[in-house]
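K.L.:
A structural model of the following input is requested.
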Amino acid sequence: MVKNKITFKALLRVFALAVLIALSVFLAYKFGIIELFLNEEKLRKFIQSLGPFGVVGFVILQAFQVVAAPIPGEVTGLLGGYLYGTVGGIVLSTIGLTLGSVVAFILGRVFGRPFIEKVVDPVVLSKFDYLLHHKGAFLVFFLFLIPGFPKDYLSYFLGLSRLSVLEFTVIAGVGRLLGTVLLSLGGDYLRHHEYEKFFSLAGVAAVTMIVVWLFKEKIERLLRIWHISRYRKNKRKK
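P.N.:
This next block holds a predicted model:
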């Protein structure tokens, strides 16, 4: 009886959240929020129109694009460097990205696996399911460092892991730093019309992404083997 009651409550929570997400998506399309995110020029004008509150608006935009995982973060990352320079862009983007990551992590923890399965790509779920069996903070940090990995989806997914909120906050904040630096630097180059530097940076980033994509499966497999063998070794010591 108690078990059925708990299951009913869990289903009710998931249903309520699904309704909330559906309503949010509808309103986002209705008022052009999704289109706003996909148009860098509109985003720039919107942030500038906020005046002194533009900094807060930008941080909220960065956080939202993580929670709404399908929205590309590259646009807002470049925008940060364009509007606030390299250092300002890095600081504000890091705050927003970390905030959004933590929100996604907490949502995953509170609403559990049924919710995660509706939000996260099933391929991501199956590939990184082993992370749920033991903490593996170092490996999670390494995954966040690698460009091209689905960090937004991982933020939701890791809500089911043994990581504490504090541990995840540090990992998400520091782990996203490399990509944030590159995007902010690129935005700053555009701001000062340094197109040669921008395209050189974009070229390096593109080559890195291609290399990661080509060896992605091998990297994931090696990390999985290393992580599981390390866990078994620690378990035998205990």
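K.L.:
okay, CA-based contacts and neighbour counts for the rest of this
P.N.:
Noted.
K.L.:
elements contacting the lengthiest helix in the chain?
P.N.:
Longest helix in the chain by number of residues, with DSSP state H as the criterion: helix 74-119. For helix 74-119, the packing partners by 3 or more C-alpha pairs under 8 Å, 6 or more residues apart in numbering; DSSP states H and E come out as helix 2-30, helix 33-38, helix 40-49, helix 54-67, helix 151-157, helix 165-175, helix 177-191.
K.L.:
what is the subsequent helix or strand relative to it?
P.N.:
helix 122-127 (DSSP states H and E).
K.L.:
residues contacting that next one, please?
P.N.:
Glu117, Pro150, Tyr153, Leu154, Phe157 (C-alpha atoms under 8 Å, 6 or more residues apart in numbering).
K.L.:
let me have the helices and strands packed on helix 74-119 in JSON lines, extended by distance to Asn234.
P.N.:
JSON lines is the format used below for these (distance: least, C-alpha to C-alpha, whole Å):
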{"stretch": "helix 2-30", "distance to Asn234": "34"}
{"stretch": "helix 33-38", "distance to Asn234": "45"}
{"stretch": "helix 40-49", "distance to Asn234": "48"}
{"stretch": "helix 54-67", "distance to Asn234": "34"}
{"stretch": "helix 151-157", "distance to Asn234": "24"}
{"stretch": "helix 165-175", "distance to Asn234": "20"}
{"stretch": "helix 177-191", "distance to Asn234": "30"}
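K.L.:
could you also give me the structure for this second sequence? I'd like to compare it with the first:
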Amino acid sequence: MSLEENETAETRWNVKTFAFAGLFITLIIISLYLLYHMFFVDETFLYTIVIEWFVNPIAVLGFLGILIFILIMGIQGLLVPIPSEIVLVATGMIWGLIGGGIMGIIGSMVAALLCFYISRKGGRPLAEKFVGGKALFLADRFIEKYGMGTIIVARFLPFIAFDPISYASGLVDLDVKKYSIGTFISSIPRAFFYSWLGSILFPPGMSFPINLADVPLAELEAYSANFNFLLVIILGVLVILFGIYYVFSIYLERKAKINRENSNAKE
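P.N.:
Alright, predicted model coming up:
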């Protein structure tokens, strides 16, 4: 590679790095502002936004709202930083425990198959653009070692990252029918768990569109406090698991590198 090509590659790398760093810092600032506003200014702030700008519009649109929800789940699969868990909680708020669970399963299947086919058709470089190299590397290793067991366990446990498994599954020699069946079965408890959480965060006996002005202030504050607490718990657990995921992926990468070097030395 020439000096000019090196400089071009380095410049592109720096631009990409600064872009991701800028996006990450922006998200951190927005998150901190929302947390401050939620806990010190108006604890009903975020809950009100979710009800008025997400739950109400989808609920009143009927079948079109269902299609919009499925579209959101698909987009969420492409934008991995958006946790699917938060979207699944909203299903319980909109359709209740049973309806929300069913919609959660449908949305999860759409997202899982979309990620699977993107990875299968576009290959590893495209998959890494969506989910990141380290997350994909770790998921890849587990699927290669444990096969369908990895998919079932990862889907079954509520707080395990959903999308890296979907992308990694498209890269290995895995039959799409087996993948779909495993995803469907293990998505059931996950979808109903988050649907149940959403259903208990919603004022009972109210019809759509919800007018929060009709909800007694004390009751609204109680639901908002529970929503805020649940959101912090979900995000906190996801951050911790992401940290563990990241560190473990580095460990596996270094181990694989050492094994390759030892193998080359023997040859």
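K.L.:
picking that back up, just the closest of the contacts of helix 122-127 of structure 1 to Gly179 of structure 1, please.
P.N.:
Pro150 (12.6 Å; C-alpha to C-alpha).
K.L.:
map Arg44 of structure 1 across to structure 2 for me.
P.N.:
Pairing criterion TM-score structural alignment: the partner of Arg44 of structure 1 within structure 2 is identified as Val55.
K.L.:
one step back: separate out the buried members of the contacts of helix 122-127 of structure 1.
P.N.:
Tyr153, Leu154, Phe157 (16 or more other C-alpha atoms under 10 Å).
K.L.:
what are the contacting residues of stretch 222-238 of structure 1?
P.N.:
Under C-alpha under 8 Å, 6+ apart, the answer for stretch 222-238 of structure 1 is Tyr130, His134, Gly136, Leu139.
K.L.:
one more: stretch 130-143 of structure 1?
P.N.:
Outside stretch 130-143 of structure 1, the residues that reach it (C-alpha under 8 Å, 6+ apart) are 149, 158, 160-163, 167, 171-172, 175, 223-224, 227-228, 231.
K.L.:
buried among the residues you listed? Make that a ChimeraX selection.
P.N.:
Only the buried members of the contacts of stretch 130-143 of structure 1 enter the following ChimeraX selection, criterion being 16+ other C-alpha under 10 Å:
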select :149,158,160,161,162,163,171,172,175,224,227,228
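K.L.:
tell me the one among the contacts of stretch 130-143 of structure 1 nearest to Ser49 of structure 1.
P.N.:
Ala172 (29.8 Å).
K.L.:
close enough to count as contact, the closest one and Asp152?
P.N.:
No. Using C-alpha atoms under 8 Å, Ala172 of structure 1 is not in contact with Asp152; the gap is 9.8 Å.
K.L.:
now list whatever residues contact both of these two.
P.N.:
Here Ala172 of structure 1 and Asp152 share the contacting residues Ser101, scored by C-alpha under 8 Å, 6+ apart.
K.L.:
related to what we said a few turns ago, most tightly surrounded among the helices and strands packed on helix 74-119 of structure 1?
P.N.:
Of those, the one with the most neighbours on average (mean count of other C-alpha atoms under 10 Å) is helix 151-157, at a mean of 25.
K.L.:
corresponding residues in structure 2 for it?
P.N.:
With TM-score structural alignment as the criterion, helix 151-157 of structure 1 aligns to 162-168.
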